[in-house]
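Enquirer: Quick one, what's the 3D model for this:
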Amino acid sequence: MRRRFRGTPGEHVVWLNFKDATHPHSGGAEEYMHQVTARMVAGGQRVTIVTSRPRHAARAARIGGAAVRRMGNAYTVYPLALLWLLRHRRGIDAIVDTCNGIPFLSPLAVGRRIPVVVLIHHVHQVMFGQRFRFPLAQLGRWLERVGNRLVYGVRTIAVVSPSSRTEVRRVLGLIGPVYVAANGQEPIVVPGAGRCEAPRIVCVGRLAPHKRWDLLLRALPRIAELVPDVELHLVGDGPCRSELAALIDELGIAGRVTMHGRLDDEHRNRLLASGWLTVCTSEVEGWGLAVTEAMSLGVPAVVLASPGLRDSVRNRQTGWVVARPQHLAGQITSALIELEDRGVAALWAVRCRAWAGRFTWAATTDRLTGLLAGEDARRAGHDNRPICDLSTVVELPTHLAARIDFTRLRDVDQVDWEPARVRLLLAGYDESDATALLDRLGITLDPAVTRVAVARPADLLGWQRAAGSRAGDLRPFFAHAVKENAA
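Expert: Model prediction:
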């Protein structure tokens, strides 16, 4: 079977997603989609976004250079999208199929002719029970769990965090290879911004049931016992706004809480930069983009140990991960007291900015494109390695990396570097496999200057570049780095 997709200019990528940025309920999944598709277009690819059509929205539009085709409502978009794919399948080179609980089941329309990568931000099994009654809740759970397995089979799955990968395996039981393609973020600069004199908590997010903002509001009176001047600012809107407003009145904390609703980026970022702390109490979160955006402004986070959040926050380095909701008040209080010292707060800010700076949309785009190319290689029979969730990290000095032909690695492998060191993430390899591969590439590993270890969950995050056919020849780049270091 011939290759269809290599990530080169002129190829046509279709991105299936329930909403686009103009939808009144758009959120992080839509931000992810538009940031990546805009960069795909900038790289010369042709992108079509197939999505639902809210009332009064145009059937066709362009966002970030990508063509948007809107059809159907929250339920009918799925069969209509399948019909659209069936009609246009001969002109499609690759598909990103976003499963926001309900899958698009695109292979039913395109079969094995076209590479499909399934993108899952988080598992929705709990949320179906919150949003729907019997029997719709049971049907949604069945489609996400069993429907996915039946239709996608061993197709490549992209998730946004290591804990989401665990959920995809443990809860959904999907059997295809699962790779992490973490959220990126735009650099946020707020000239002249500084933190507020009073201890301020600033939280950004949709006021939706699964966000559990009620947990934070109920903790606030206990926090105020030891931090009397604490204030809370909530930025965002959603179906729970009136319910949360009533709870604020019931708890008698109206003087401490400001609900801003939606703010434009400038005002939101300035308010966020003034905070001492951000908090996320979500039960279900693919990653927690609002949390890493706060970190990019030097603001640490307190989060529940939910899937995604426990990856986006490095416990006791860029924030605090709380195991149980009943511990929220104590941890937030302790964090605010610790951050009273401006010198201590400055150290937290340095670590937060360094961590957040590792995540870029350029790296996310490169990763998704590499996964599409890797899935196409599997479809065409060029990569027949067994499916394995194990990965190995190889760390070696730059002068050795300058001898590696990175195009001989696979598109699902990754590369990262610092001035004197280069790291490789080899998917589906243990230490012995990785050592043997490097030996075939002409690199004999010296334990004194190299490290080979099975990847931990945290090792799957923060990579700069896809290896394989997309890497190009990195040898001159690393050779130049060696000369610079020597000088």
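
Enquirer: rest of the way, CA atoms for contacts and neighbours
Expert: Will do.

Enquirer: Would you enumerate the residues in contact with residue 190?
Expert: Applying Cα atoms under 8 Å, 6 or more residues apart in numbering to residue 190 gives the contacts 266, 269, 270, 273.

Enquirer: I'd like to know which of those are part of helices.
Expert: Among the contacts of residue 190, the residues falling in helices (DSSP state H) are 266, 269, 270, 273.

Enquirer: Give the helix, strand or coil label for residue 75.
Expert: Secondary structure state of residue 75, per DSSP: H, G, I helix; E, B strand; the rest coil, is coil.

Enquirer: what about it, how many neighbours?
Expert: Using other Cα atoms under 10 Å, residue 75 has 11 other residues around it.

Enquirer: ok, now residue 256?
Expert: Neighbour tally, residue 256, other Cα under 10 Å: 17.

Enquirer: which one is it nearest to, not counting chain neighbours?
Expert: The shortest distance from residue 256 to any non-neighbouring residue, by Cα to Cα, 6 or more residues apart in numbering, is to residue 231 (4.8 Å).

Enquirer: That neighbour and residue 246: what is the separation?
Expert: Distance of residue 231 to residue 246, computed by Cα to Cα, to the nearest Å: 18 Å.

Enquirer: So between the two, which is more surrounded?
Expert: The neighbour comparison of residue 231 against residue 246 (other Cα under 10 Å) goes to residue 231, with 19 against 13.

Enquirer: ok, the more buried one touching residue 259?
Expert: No. Using Cα atoms under 8 Å, residue 231 makes no contact with residue 259, being 11.3 Å away.

Enquirer: So which elements touch the longest helix seen in the chain?
Expert: Criterion DSSP H: the longest helix present in the chain is helix 361-379. Packing partners of helix 361-379 (3 or more Cα pairs under 8 Å, 6 or more residues apart in numbering; DSSP states H and E): helix 28-42, strand 94-98, strand 116-120, strand 156-159, strand 465-466.

Enquirer: now do 6 Å
Expert: Applying 3 or more Cα pairs under 6 Å, 6 or more residues apart in numbering; DSSP states H and E, we find helix 361-379 packed against no helix or strand.

Enquirer: re the thing from before, what's the closest of the contacts of residue 190 to residue 70?
Expert: Residue 70 has its nearest neighbour among those in residue 266, at 29.6 Å by Cα to Cα.

Enquirer: three-state assignment of the residue lying closest to that closest one once chain neighbours are set aside?
Expert: Leaving out its chain neighbours, the residue that sits closest to residue 266 by Cα to Cα, 6+ apart is residue 190, at 7.9 Å. Of the three states, residue 190 takes coil according to three-state DSSP.

Enquirer: Okay, strands next: where are they in the stretch 251-400 of the chain?
Expert: Listed in chain order, the strands of the stretch 251-400 of the chain (DSSP state E, counting those that start in this stretch) span 257-261, 278-280, 301-304, 319-322, 391-397.

Enquirer: Could you save those as TSV and add columns showing mean neighbour count?
Expert: What follows is these, written out as TSV (neighbours: other Cα atoms under 10 Å):
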stretch	mean neighbour count
strand 257-261	16
strand 278-280	25
strand 301-304	28
strand 319-322	22
strand 391-397	22
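
Enquirer: Of all the ones you listed, which one is nearest residue 125?
Expert: Between residue 125 and the strands of the stretch 251-400 of the chain, the shortest gap by Cα to Cα is with strand 301-304, which sits at 18.3 Å.

Enquirer: run this one through as well so I can compare:
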Amino acid sequence: MDTYGTPSRHVLFLNWRDTLNPEGGGSEVYIERIAAELVTAGHQVTLFCAAHRNAGRSTVTDSGVRVLRRGSRMTVYLRAALICLAGRFGFGPLSRRGLGRPDLIVDVCNGVPFFAPLYAGRPVIALVHHVHREQWPVVFGPWLARIGWWIESRLAVRLYRRCRYVTVSEASRAELATLGVDAERIDVVPNGTPPVTGPALPRTLHPSLLVLGRLVPHKRVEIALRTVAELADELPELELVVAGQGWWEEPLRELAGTLGITDRVRFAGFVTEEEKHALLCSSWLALTPSLKEGWGLTIVEAAARSTPTLAFRYAGGVAEAMVDTETGVLVDDEQEFTTVVRDLLADDVRRKDMGEAALAHAARFTWAATGARFAQLVARATARTG
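Expert: Next up, the predicted model:
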């Protein structure tokens, strides 16, 4: 039995990455924190994802989540199907590790789903952080973008028509509903706020900005770079730190050179939790210029250090990760983005008030509450198979 008095279950998460993957991001943090909370509640949890150079084929996290890594970014979907089919007949890596057939599969749909209803033979929950309508043409060429969007908006909606959905914000819930997913089948389970990993640290003496996240085109770090270039003459000591890694780093470095701000921008690469904590504490403002986010984990991470964030109003769940004009500011276009950065850097009182409000707002979201909510969904979804 779990801590809520319901039978313990084996939950299998299918996700293309884990947090140790060089391209892992906030969505992977969400999956692994949910998985850890389910283990705490008494469930067995396995995460299946693509293999990569940073970890072995099979590991167990400190929280007790077993991670199986097979295949590449593209073949991980086929490998997941083969492993699940093997498990149904009592062989394969799940059976060899004494895990047995899962009671529930959580199919994490990052644009492309794992198509689990076709082979699972068990209840399936579709977990969608956000709809990728805008990202497809940014990341891929026109033909691949059309195919990807057709899979996400048409094929997947039909394939998962008998499944429950989980998403992280009301904004994503509304978008899924516009694609034809019945609103009553969608549960919203928001992110928790990651724990603060160190003592409070002072702000930099000079104006400082931070962009934290994967370096990929749809994160639009270019907007932050152009903002620094526009404010460079007014604020000769202004600095931007870009913390994170990704395949888009070189074009961003080239743009910084073209804009003449190489000496104003520090590309920090991958940062440890301690380094991230120091950057979030010391920066005057955090910037989230992303085109779309399901929630905006970095926004509440910054808020937990009393650092307000700027983001775009149309970028999905970011409007729920903050309270506009109170814990940060939502803007409508790039010109307004630059204007608000200028205004907030010049207004110490307003910036401090926003930071204090952000700290209180972030405290509302806990992983324990998020995990408890997800555990209820596990119990409901597996009641029949029990």
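
Enquirer: So after superposing, what's the score?
Expert: After superposition, the two chains reach a TM-score (TM-score structural alignment, normalised by the length of structure 2) of 0.89; 368 aligned residues with a Cα RMSD of 2.1 Å.

Enquirer: which among the contacts of residue 190 of structure 1 end up buried?
Expert: Listed as buried from these are 269, 270, 273; burial here means 16 or more other Cα atoms under 10 Å.

Enquirer: The longest helix of structure 1 to helix 28-42, inter-axis angle?
Expert: Calculated by axes from the mean of the first three to the mean of the last three Cα atoms, to 10 degrees, helix 361-379 of structure 1 forms an angle of 80 degrees with helix 28-42.

Enquirer: Give the equivalent position in structure 2 for residue 304 of structure 1.
Expert: Applying TM-score structural alignment, one finds that residue 304 of structure 1 aligns to residue 312 in structure 2.

Enquirer: separation between that match and residue 66 of structure 2?
Expert: Look at residue 312 of structure 2 and residue 66 of structure 2: by Cα to Cα, they are 37 Å apart.

Enquirer: Same check on residue 265 of structure 2?
Expert: 39 Å.

Enquirer: correct me, but residue 190 of structure 2 touches residue 168?
Expert: Yes. When contacts are counted by Cα atoms under 6 Å, residue 190 of structure 2 is listed as touching residue 168 (4.3 Å).

Enquirer: before we move on, the earlier item: include distance to residue 439 of structure 1 when you put the buried ones among the contacts of residue 190 of structure 1 into a markdown table, please.
Expert: Converted to a markdown table, those look like this (distance: Cα to Cα, whole Å):
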| residue | distance to residue 439 of structure 1 |
| --- | --- |
| 269 | 49 |
| 270 | 52 |
| 273 | 49 |
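
Enquirer: residues near residue 58 of structure 2, how many?
Expert: Residue 58 of structure 2 has 14 nearby residues by other Cα under 10 Å.

Enquirer: quick one on the thing from earlier: show me what the residue nearest to residue 256 of structure 1 lines up with in structure 2.
Expert: Using TM-score structural alignment, residue 231 of structure 1 pairs with residue 239 in structure 2.

Enquirer: doesn't residue 266 make contact with that match?
Expert: No. Judged on Cα under 6 Å, residue 239 of structure 2 makes no contact with residue 266 at a distance of 7.7 Å.

Enquirer: Compute the first-to-last residue distance for stretch 133-146 of structure 1.
Expert: Counting by Cα to Cα, you get 19 Å between the two ends of stretch 133-146 of structure 1.

Enquirer: now swap in stretch 254-269 of structure 2 and tell me
Expert: Stretch 254-269 of structure 2 has an end-to-end distance of 15 Å (Cα to Cα).

Enquirer: which residues in structure 1 does it align to?
Expert: Going by TM-score structural alignment: stretch 254-269 of structure 2 matches residues 246-261.

Enquirer: tell me, how many neighbours does the aligned partner of residue 9 of structure 2 in structure 1 end up with?
Expert: Under the alignment (TM-score structural alignment), residue 9 of structure 2 pairs with residue 11 in structure 1. Counted with other Cα under 10 Å, the neighbours of residue 11 of structure 1 add up to 19.

Enquirer: How about residue 176 of structure 2?
Expert: A count of nearby residues for residue 176 of structure 2, using other Cα under 10 Å, gives 21.

Enquirer: before we move on, what about residue 227 of structure 1?
Expert: So residue 227 of structure 1, with other Cα under 10 Å, has 18 neighbours.

Enquirer: now residue 96 of structure 1
Expert: Neighbours around residue 96 of structure 1, by other Cα under 10 Å: 24.

Enquirer: Which position in structure 2 pairs with it?
Expert: Under the alignment (TM-score structural alignment), residue 96 of structure 1 pairs with residue 106 of structure 2.

Enquirer: same thing with residue 214 of structure 1?
Expert: In structure 2, residue 214 of structure 1 lands on residue 222 (TM-score structural alignment).

Enquirer: Quick check: its match vs residue 141 of structure 2, distance?
Expert: Distance of residue 222 of structure 2 to residue 141 of structure 2, given as Cα to Cα: 20 Å.

Enquirer: Neighbour count: the two, which is higher?
Expert: Neighbours per residue (other Cα under 10 Å) separate residue 222 of structure 2 from residue 141, with residue 222 holding more: 18 against 10.

Enquirer: Look up how far residue 114 of structure 1 lies from the residue mapped onto residue 295 of structure 2 from structure 1.
Expert: Residue correspondence to structure 1 (TM-score structural alignment): residue 295 of structure 2 is matched to residue 287. To residue 114 of structure 1, residue 287 of structure 1 is 28 Å away according to Cα to Cα.

Enquirer: Neighbour count for those two, which is higher?
Expert: Neighbours were counted for residue 287 of structure 1 and for residue 114 using other Cα under 10 Å; residue 287 has more, 27 against 24.

Enquirer: For that one, which residues are in contact?
Expert: Residues near residue 287 of structure 1 by Cα atoms under 6 Å, 6 or more residues apart in numbering: 308, 309.

Enquirer: ditto for residue 276 of structure 1
Expert: residue 200.

Enquirer: which residue lines up with it in structure 2?
Expert: By TM-score structural alignment, residue 276 of structure 1 lines up with residue 284.

Enquirer: The stretch 1-150 of structure 2: helices as residue ranges?
Expert: With helices called from DSSP state H, counting those that start in this stretch, the stretch 1-150 of structure 2 shows them at 26-40, 76-88, 93-96, 135-139, 142-150.

Enquirer: Next, the angle from the longest helix of structure 1 to strand 94-98.
Expert: Using the same axes, to 10 degrees: helix 361-379 of structure 1 against strand 94-98 is 110 degrees.

Enquirer: Most tightly packed of the helices of the stretch 1-150 of structure 2?
Expert: helix 26-40 (a mean of 22; mean count of other Cα atoms under 10 Å).
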